[in-house]
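# Sequence plus the predicted model coming up.
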Amino acid sequence: MLSVAACGGDDHSGSSFGGLTFPTGASTPGTSAGTEGTGGTGGATDSPEPTGGGASTGSDPTVTSGAAEDSTAPTDPTVPNPDGLPTGSECTDPAQCMTGNCYKIPLPVDGLPPGICSECDADLDCVNADLGTACTVDAMTLGAKCTYGEAGSFCESQAACQGDLFCVALLDGADGLLPHTCSECRTDADCGGGGLRCLAVIDVVKYSGVKHCAVPGSVGKGGLCPLTDGDVMCVTSKCVVFNVVGNLDVGVCGDCKTDADCAMGQTCSPPKFQGGFVPSACM
């Protein structure tokens, strides 16, 4: 299911509709603080026993004093900024976070925090930490977590996704507005024919989305349908195209296209976006 968000994206501002706002170190080995033994005293029997916590005696130069070692504790590579804000804290700059990653959801959704200190804010963070291949939104924290490129994970390149998935923009014409996600298909051609179409499913609540191969007649009201010949994909057989913003048009399955599709005295209310895609309806 598709939610309007993306991995490691930039902050956007601009026109809005509904709830969316569209944009125009290594450890240091310990060293001994003691001194090497001076060896024997030539066999003198009245010389005092050496003191000072175990200085070497005899001719063994490898025995050193028991003085405390001067060592540097190893640092945790996953916490490059120990004095920074903990994971889950709101942030505006990576330098504020213990992890050095301030994640900003790449979706034009109103009301989101400026950023959340997270374990990643780019796919490479996950690869370098051996935590996965893709950095994607965590709907529970609004921060980011690493995944292994499962379907629905945000992605910056094909390398982030599992081998049978594609890293694609959720909606045609929305590249740069919506994130890329690891999806089942890029175009209808990837669905193998049989009337299957490659459609986006957006889950605004989970800030997630994916493109998948949909069977004709399977898309319910409020679901997205193709701009061309989309009626056949809807349960209601009515795919209504409306303009979201700028040059971005989407098709949404609904109850009506015109007033003629409604009962006498009713009018057809067009689709809109309000906390999600709202289908057309007879009012």
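All right, it came through fine.
# From now on I want contacts and neighbour counts done on CA atoms only, so please keep to that.
OK.
# The residue nearest to the spatial centre of the chain: helix or strand, and which one exactly?
The residue lying closest to the centre of the chain (CA atoms, centre = their mean) is residue 136, at 1.6 Å. According to DSSP states H and E, residue 136 maps onto strand 134-137.
# Next, count neighbours for the spatially closest residue to residue 220 that is not a sequence neighbour.
Once flanking residues are discounted, residue 220 sits nearest to residue 235: 5.5 Å by CA to CA, 6 or more residues apart in numbering. For residue 235, the neighbour count with other CA atoms under 10 Å is 18.
# quick one: contacts for residue 235?
Applying CA atoms under 8 Å, 6 or more residues apart in numbering to residue 235 gives the contacts 217, 218, 219, 220, 221, 253.
# switch to 10 Å and redo it
216, 217, 218, 219, 220, 221, 223, 253, 254, 255 (CA atoms under 10 Å, 6 or more residues apart in numbering).
# another structure for you, compare them:
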Amino acid sequence: MSTFSVVSALWLAACGSDRDPLDSATGASNGPTGGPSGGPSGGPSGDPTDGGTSSGTDTGGQSHGSCEQYLECVAVVSPDALPTAESTFGPAGTYWQSSPEVAQGCIDSCASSLNTFGMLYPEEPACGGGGVGTTGEPTTGWATTTQGSDSDPSGGPMTTDVGPCTDEPGHPQDGACTDSSGCGCSSGKCFVVPVLGGFCSECLVDADCDGGGCTVANPLAGVGAACNDGGPGDGCQSDAVCSDASNDVCGTLYEVPGIITVSTCGECETNADCGGQTPVCAPKYDLANFGGRFDCVAQGSVPDGFGCQNDAACASGHCGSASVMGLLQFGACGECGADGDCSPGEQCVGPEVDLDSGQVFGATCQ
């Protein structure tokens, strides 16, 4: 099964089953959540957000439990993600029209996410914190670590004491973990991606690595975050860790706000980074590995079905946006941008992502 078949199944299972999808990924039902590239998960029992899982689950007017507070939290700390969250967990969400078991799966997912947002934003009352509000920036960077971490305190995450460890100790690299403190990992670092799982990792941030960047965890393949040399396509947080002189720009390829951001070293991120005979910046996707990079290309040189950010890159002159479940967007060159670009009697069918093959297909006239 391809990477994107897995992500589709996990996202659907988050509210489409009476079994928590994280059971198979982490061995526990405490789901992770956090900031743009992973964040803390789990938490001691008795956390003020834990009680949400016991609320009513039918659609007859009962409370949707922790999902109500979860949406309030998202509205404050990650407003860009609110429309997607509301379409799934809001009062009109389709999952509430299903069985009580499905609804309980939604509430469990909300509780897991809210629990971790409460840890990531401890000063935000909307997320269960005791402070007076937040500007929307997490107080702990990408994720949190335990005492004894070798992360650079000036550039990495803050040290946080979250109480007793919820994981068994000694898990190896790539092993499943639920406690964002990293107490269950031999490395002392648990990289957690909301909904999709936590994995023992070499790093949480670039500062954890020596001479390179941190490639974020690939929860779809069950691979933890790892340090790299800063070469083309390697993960990064900033340009500073990109070591190849011709691929020294850290650009964001994929992003689900509030869930994960995948940035890699490449030649560019926008057209402003390019010039000469190759003035257009275009993404080169590696969906199977949840990676890729940006390259500078000649105007009108990208064929249909390959990545683009604007029409200038495409041989056809048409760059469209393909969506995966409304969460991930991929620019792809195609035959058309509207029905008027097609022959009489034909319609322009928008670009798509094939979840079985992990391929992006441009728009076509049909």
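Sure, I can see it. If you're wondering where the values come from, they're calculated on a predicted model, not measured in any experiment.
# Just among the contacts of residue 235 of the first structure, which is most surrounded?
When neighbours are taken as other CA under 10 Å, the top entry among the contacts of residue 235 of the first structure is residue 253 (31 neighbours).
# That one pairs with which position in the second structure?
Residue 253 of the first structure maps onto residue 333 in the second structure, with residues paired by TM-score structural alignment.
# these two touch, right, that match and residue 313?
Yes - using CA atoms under 10 Å, residue 333 of the second structure is in contact with residue 313, at 8.0 Å.
# Now do the shared contacts for the two.
With CA under 10 Å, 6+ apart, residue 333 of the second structure and residue 313 have common neighbours 300, 302, 303, 306, 307, 319.
# tell me the SS of residue 295 of the second structure?
Using DSSP: H, G, I helix; E, B strand; the rest coil, the structure places residue 295 of the second structure in strand.
# residues contacting the alignment partner in the first structure of it?
Counting by TM-score structural alignment, residue 295 of the second structure lines up with residue 212 in the first structure. Counting by CA under 10 Å, 6+ apart, residue 212 of the first structure makes contact with 1, 151, 183-188, 190-191, 196-201.
# Out of those residues, which is nearest to residue 174 of the first structure?
residue 200 (11.8 Å; CA to CA).
# For residue 207 of the first structure, see how far away residue 144 of the first structure is.
Going from residue 144 of the first structure to residue 207 of the first structure by CA to CA, to the nearest Å gives 11 Å.
# Show me where the second structure has its helices.
3-16, 22-26, 66-77, 82-89, 100-120 (DSSP state H).
# was I right about residue 114 of the second structure contacting residue 195?
No - the criterion here is CA under 10 Å, and residue 114 of the second structure misses it with residue 195 at 11.0 Å.
# hmm, back to that, in the second structure, which of the contacts of residue 235 of the first structure still touch?
Checking those against the second structure (both residues aligned by TM-score structural alignment, their matches' CA atoms under 10 Å), the contacts still present are 216, 217, 218, 219, 220, 221, 253, 254, 255.
# could you dump the residues you listed to a markdown table with distance to residue 132 of the first structure?
Output for these, formatted as a markdown table (distance: CA to CA, whole Å):
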| residue | distance to residue 132 of the first structure |
| --- | --- |
| 216 | 35 |
| 217 | 37 |
| 218 | 33 |
| 219 | 33 |
| 220 | 34 |
| 221 | 36 |
| 253 | 36 |
| 254 | 39 |
| 255 | 43 |
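# Inside strands: which ones of these?
Of the positions in these, residue 253 sit in strands, assigned by DSSP state E.
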